[in-house]
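S.K.: This is the structure alone, sequence omitted:
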C-alpha cells in the first residue's frame, strides 16, 4: 500500500503480479506476449526501486509512475530500445566504398532474391536431385569459380582469414611456411597474418627485410621442414622507395624446384581488370594462377562485390586435401551465403555489364561529374535543413575503395563540406551525432573543421528518403 503522507520507499511499489493483472498490461500482453511484457515490466520496476533508494519519491509521484498509461509508455519505450539494437540500414557518406564497419559490399538484387529463396523454403543444399543422394554443398559455386578463373578446383569457407587458416592447417601443420617480412600484414581488427599462421599450427619463417626481399632469401630459408612458400598481397599498405620483392612467377619457380607448393593470399581479390572501372590495376586471381600459384585465397565481400566468404582456388589434389580437413565443416558457409555468392559469381559471366548489375562495380565506377551534379541538386534542400547554424557547400572530395583494397587509390568524388557558423568543432561533432541518430543513420566524417558527406555511395534512388528525414535534425 502507498503511504498516506510523506515520502515512500521501495517496499511501497506494487507487485509485478498486481500490475500484470491490470487492463493496460493485459492489452500489451495480447499484442506482444506475456514473457516479453513481464520481463520489461520487471526491469522497469527494478529501475524505479533503485531510483527510490537514491532519492525517495512522494506519494503522488509514485502513484503517477505506476499508473497504467505511464507503465505502458515505459514498456513500449523499452521495446523500442531493444529493437533499436538490431542491424539497421545506414547512409554511407564516409567516402569509403567497402567500409568494413558498415558491412562492406552491398549485394545486387539477384543475390538478395537468391538469399530470400534459400531462407524461405527447402533447397537442394546438399542433395543431388538427379540421383536422389547426398550432394556437395560447394558444387555450384565450385563450378562457377573454376569457370571464371581457370582453376582446377575450388572450395569456399566463411571468410578469407578462415581460408588461409584452413590451407595452412591442412598443408603446413607442425611444418614451416616461408614468408617475406614485408608481407606480414595486419588484416584489420588487430588480426595479423603471423597470428593466423601460428594458430593454424604452422611455423613462420620470415625472410628478407621489411622493404627488400630477394630470391636467395627464400632458397636459403627452405629446408626439409618447409611445407610451402606463401605470398601475401599487402593490399592495405604500400612500401615505396628502396624496395625489392620477388614476383609470383619467380616465387612459384623457386617453390616448384623444391617440390613445395606456393600459396598466394590475394586478400581483397579481383576477377576482372579494375582499370576498366577507372582504378589502378589490381592483381587478379587468374593472373596469380597463370603465374604458377598452386593455391590462391581471396575474399568474397570486397572487390568481388559478394557476401562474406573466403574462396580457395588451385590444384585439385590440394583442394581435395583441404576439403578432407575436419576444420572445413567448422568453417563452411551457410545456405544463405552460398546462394548469394553463386548469384554474384554468375554476373561475372557477362563482365561488360557488371557496372550496371553489381553495386560495388557501379559505385566504384561512378564518374565525378555525375556525383557533382547530384551534390548540386541536393545542396539547396540540404542548406535549408542545416540553416542557419551551418553552411553547406558543394566540394570536391576523394573517395577510397576500403577494406584494405588499393590503399593508395583515390577516386575523385563530390559531396558536402558542412561548416559551423560559430566555427566550433564541438558543434560539428554534435551535428554528426544527430545525423547518426536519424531513423536511417547518416554516417559522415569530421575533419579539418568541417563535416564531410561524400555522395559516391548515395544511390540516386535513395535521395528522396535521404532528404525526407533531414527535418528531424531540428526535432
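M.R.: Right, received. Where do you want to start? Bear in mind that the values here come from a model prediction, so they are computed numbers and not experimental data.
S.K.: Only C-alpha atoms from now on, for both contacts and neighbour counts.
M.R.: Noted.
S.K.: mind listing what residue 225 touches?
M.R.: Residue 225 makes contacts with 175-176, as judged by CA atoms under 8 Å, 6 or more residues apart in numbering.
S.K.: same thing with residue 211?
M.R.: Residues in contact with residue 211 (CA under 8 Å, 6+ apart) are 182, 239, 242-244.
S.K.: Among these, name the buried ones.
M.R.: Buried subset of those (neighbour count, 16 or more other CA atoms under 10 Å): 182, 244.
S.K.: hmm, which two among the contacts of residue 211 are most spread apart?
M.R.: 182 and 242 (12.6 Å; CA to CA).
S.K.: shared neighbours of the two, anything?
M.R.: 211-212.
S.K.: Let me know the closest of the contacts of residue 211 to residue 96.
M.R.: When these are compared against residue 96 (criterion: CA to CA), the nearest one is residue 239, at 21.6 Å.
S.K.: Which helix or which strand is home to the closest one?
M.R.: In this assignment (DSSP states H and E), residue 239 forms part of neither any helix nor any strand.
S.K.: Can you tell me how far it is from residue 264?
M.R.: From residue 239 over to residue 264 the distance is 19 Å, taken as CA to CA, to the nearest Å.
S.K.: Mind putting the contacts of residue 211 into JSON lines with secondary structure and distance to residue 152?
M.R.: Formatted as JSON lines, those follow (DSSP: H, G, I helix; E, B strand; the rest coil; distance: CA to CA, whole Å):
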{"residue": "182", "secondary structure": "helix", "distance to residue 152": "30"}
{"residue": "239", "secondary structure": "coil", "distance to residue 152": "33"}
{"residue": "242", "secondary structure": "coil", "distance to residue 152": "38"}
{"residue": "243", "secondary structure": "coil", "distance to residue 152": "34"}
{"residue": "244", "secondary structure": "strand", "distance to residue 152": "31"}
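S.K.: show me the biggest helix of this protein in terms of residues.
M.R.: Secondary structure assigned by DSSP state H gives helix 34-54 as the longest helix of the chain.
S.K.: moving C-terminal of it, what's the next helix or strand?
M.R.: Per DSSP H and E, helix 34-54 leads on to helix 59-65 as the next helix or strand towards the C-terminus.
S.K.: the inter-axis angle of the helix or strand just after that next one versus helix 34-54?
M.R.: The C-terminal neighbour of helix 59-65 among helices and strands, as given by DSSP H and E, is helix 68-83. Using axes from the mean of the first three to the mean of the last three CA atoms, to 10 degrees, the direction of helix 68-83 lies 110 degrees away from that of helix 34-54.
S.K.: another one to put next to it:
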C-alpha cells in the first residue's frame, strides 16, 4: 500500500504542470486547488481500499482533475428532462412557468421596481397591492394577500384567526403531505387547539355541531391533497359548513391546496373544485398554492373577507413569510393570462400539459420518433405505446390521464441501466420503469427537451463483453 500511495503526486507537483496552469487561467486558484485535493484524496482512498488504478499517468490524472473541476464549477441546481408523466412534480420543481412569467421575472430582477412605492403619491406603498386586484377580479373574493407558500398561508391564517382557541376539523382531513407537513403540527405551531370530529372515513354535520363550544374559534375544512378516502364515506360540504358557521357566529376556513382557477371538465378533468367555487360558498378564508394547478411560482394565496385579510396584514408573522419581488412578478404575469381562458390553457405549461388529448400526444410521439431515429445508435430502439400520466402536486390522486409513451430499449442494457445512464448525462433525463421497460411520457416532455434527449440517447452504447 505504501508503494501505491507513493505513486500519487503531491499538490505542489501538479500545480507546476502546464495543463494545470491552463486551468488557472479559466478558474479561480482556490477552486483549482480544491479540485486537485479532491482528486488526490479520492485516489488515496482507492489505494486504501485496494482498487487503485494500475497506472496513474499525467494525462489520466489531469483528466480526473478536469472532471472534478467541472463538477465544482457547475451549478448544483440543474435543468432536467421530465419524462415521468407527473405534470406537477414536486421533486422537479412543480409547475413550469409561462414564457411571459419568465420574462417578467427577468425584467424585474435586473431593474429597480415600484415594489413598495406608490408612484402617484411618491409615498411608501404595499407589495401585496400588485396582486390583490387581480386575485379579486379572477375569483370574486373581497380581499387577498400572498405569502411564500401554502403552509405559511395556513400558519398565518390560523395564527391570526384562532390562536389560543379551538379549531374544529374532521379526522379524515388531518393530512400529511410531502416533507412531513402535517395539519396538526401547523395548528400546534399557530397556537390553536385541535378539536377532531367524526371518523377517518365518515364525518357528519352533527359532529361539528356537537363539538362547538364557547372556546371554538374556527371551523376548518382541508383538501385531502394526495390521497382519497373511498368506499363507505361521508363528508360535510363547504356550503354546509359555512351555513353552520354563520348560524353560530364562527368563521370558516378552507385550505384547498391545489389552487385550480379554471373548470377543466371540458378537457376530461373533473373532481377538483375551483377557487371560485369556494369563494361563492361564502367561506371566510381560503388558502391555496400558487405553483400547483394554478401554474405559477411557489406562493401561498389567502383570499376572503376583507375584515379578516386586513387583520392578517397586521400580524407580525407576515413579514417573516412575505413574498419577494421575483415571486410577485411571476405570479402577477401568470394571473394576467387567466383573463382569457384560451390564452391561459395555451400559454401556462401546467394547463397545456394537463389538457393534451391522446390524439395530440400520438401525433407528437410520431414526430419525435422521426426526428430522433436519425440521431441515435442503431442499437437503441424507440417505440410508442399507450399509458397513463398523473396530475401530481397533491391534486386528483386517483385520476389517470391517457397518454402516449416512448419505450426505450438498448442492446445489452437493462431498463435499470438505461435509467442510470440517462440520469447521469449532461442534462439528466428522468423517466419511469414499468414491466422491465424504460418509458418516457410525451405529456411532460417539452419541445426544447428534444436536442438534449437525442444527445443522451446517443450515449446509450452496448457495454463491451466481460
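M.R.: Yes, it's here. Bear in mind the structure is a predicted one, so any value in this text is a computation, not a measurement.
S.K.: Overlay them and tell me the TM-score.
M.R.: In this superposition the chains share a TM-score of 0.90, using TM-score structural alignment, normalised by the length of structure 2; 462 aligned residues with a CA RMSD of 2.8 Å.
S.K.: in the longest helix of structure 1, what's buried?
M.R.: Quick answer for helix 34-54 of structure 1 (16+ other CA under 10 Å): 37-38, 40-42, 44-45, 48-49, 52.
S.K.: swap in stretch 101-120 of structure 2?
M.R.: Buried-residue list, stretch 101-120 of structure 2, by 16+ other CA under 10 Å: 101-102, 104-105, 108, 115.
S.K.: Find the nearest non-adjacent residue to the equivalent of residue 365 of structure 1 over in structure 2, please.
M.R.: Mapped onto structure 2 by TM-score structural alignment, residue 365 of structure 1 lines up with residue 355. Nearest non-adjacent residue to residue 355 of structure 2, counting by CA to CA, 6 or more residues apart in numbering: residue 267, 5.7 Å away.
S.K.: and the corresponding residue of structure 1 for that neighbour, how many neighbours?
M.R.: Here residue 267 of structure 2 is matched to residue 277 in structure 1, going by TM-score structural alignment. Using other CA atoms under 10 Å, residue 277 of structure 1 has 18 other residues around it.
S.K.: Do I have it right that residue 277 of structure 1 meets residue 361?
M.R.: Yes. The pair formed by residue 277 of structure 1 and residue 361 meets the contact definition of CA atoms under 8 Å, at 7.3 Å.
S.K.: Spit out the residues that contact these two alike.
M.R.: Counting by CA under 8 Å, 6+ apart, nothing touches both residue 277 of structure 1 and residue 361.
S.K.: Chain neighbours aside, what residue packs nearest to the most centrally placed residue in structure 2?
M.R.: Among the residues of structure 2, residue 94 comes closest to the average C-alpha position under CA atoms, centre = their mean, at 2.2 Å. Using CA to CA, 6+ apart and skipping residues adjacent in sequence, the residue nearest residue 94 of structure 2 is residue 88, 4.5 Å away.
S.K.: and the helix or strand where residue 379 of structure 1 lies, how far from the chain's centre?
M.R.: Using DSSP H and E, residue 379 of structure 1 sits within helix 368-386. With CA atoms, centre = their mean, to the nearest Å as the basis, helix 368-386 of structure 1 stands 28 Å off its chain's centre.
S.K.: So for that helix, what gets flagged as buried?
M.R.: 368, 371-372, 374-375, 378-379, 382-383, 385-386.
S.K.: so which of the residues you listed comes closest to residue 442 of structure 1?
M.R.: Here the nearest of the buried residues of helix 368-386 of structure 1 to residue 442 of structure 1, counting by CA to CA, is residue 382; it sits at 13.0 Å.
S.K.: Hmm, residue 152 of structure 1 is touching residue 316, no?
M.R.: Yes. Look at residue 152 of structure 1 against residue 316 with CA under 8 Å: they come within range, at 5.3 Å.
S.K.: So for those two, which residue has more residues nearby?
M.R.: More crowded of residue 152 of structure 1 and residue 316, by other CA under 10 Å: residue 152, with 18 against 15.
S.K.: could you list every residue that touches the aligned partner of the more buried one in structure 2?
M.R.: Aligned by TM-score structural alignment, residue 152 of structure 1 pairs with residue 142 of structure 2. Shown in contact with residue 142 of structure 2 (CA under 8 Å, 6+ apart): 136, 303-306.
S.K.: let's see 10 Å
M.R.: 132-133, 135-136, 279, 284, 303-307, 309 (CA atoms under 10 Å, 6 or more residues apart in numbering).
S.K.: export the residues you listed to a markdown table and tack on secondary structure and distance to residue 71 of structure 2?
M.R.: Listed next are these as a markdown table, based on three-state DSSP; distance: CA to CA, whole Å:
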| residue | secondary structure | distance to residue 71 of structure 2 |
| --- | --- | --- |
| 132 | helix | 43 |
| 133 | helix | 46 |
| 135 | helix | 43 |
| 136 | helix | 47 |
| 279 | helix | 49 |
| 284 | coil | 51 |
| 303 | strand | 44 |
| 304 | strand | 48 |
| 305 | coil | 51 |
| 306 | helix | 51 |
| 307 | helix | 53 |
| 309 | helix | 47 |
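S.K.: Out of those residues, who's the most crowded?
M.R.: Counting by other CA under 10 Å, top hit in the contacts of residue 142 of structure 2: residue 303 with 31 neighbours.
S.K.: With adjacent residues omitted, what lies nearest to that one?
M.R.: residue 144 (4.4 Å).
S.K.: Equivalent analysis for residue 317 of structure 2, please.
M.R.: Residue 317 of structure 2's closest residue in space is residue 156 (CA to CA, 6+ apart), at 6.7 Å.
S.K.: Also residue 446 of structure 1?
M.R.: Nearest non-adjacent residue to residue 446 of structure 1, counting by CA to CA, 6+ apart: residue 452, 6.1 Å away.
S.K.: My guess is the one you found contacts residue 417. True?
M.R.: Yes. Between residue 452 of structure 1 and residue 417 there is a contact under CA atoms under 10 Å: 4.9 Å.
S.K.: From the neighbour counts alone, determine which of the two ranks first.
M.R.: Between residue 452 of structure 1 and residue 417, counted using other CA under 10 Å, the more crowded position is residue 452 (28 against 21).
S.K.: The more buried one in helix, strand or coil?
M.R.: strand (DSSP: H, G, I helix; E, B strand; the rest coil).
S.K.: What's it aligned with over in structure 2?
M.R.: Matched to structure 2 by TM-score structural alignment, residue 452 of structure 1 sits across from residue 439.
S.K.: contacting residues around that match?
M.R.: 83-85, 382-385, 387, 404-409, 415, 419, 430-433.
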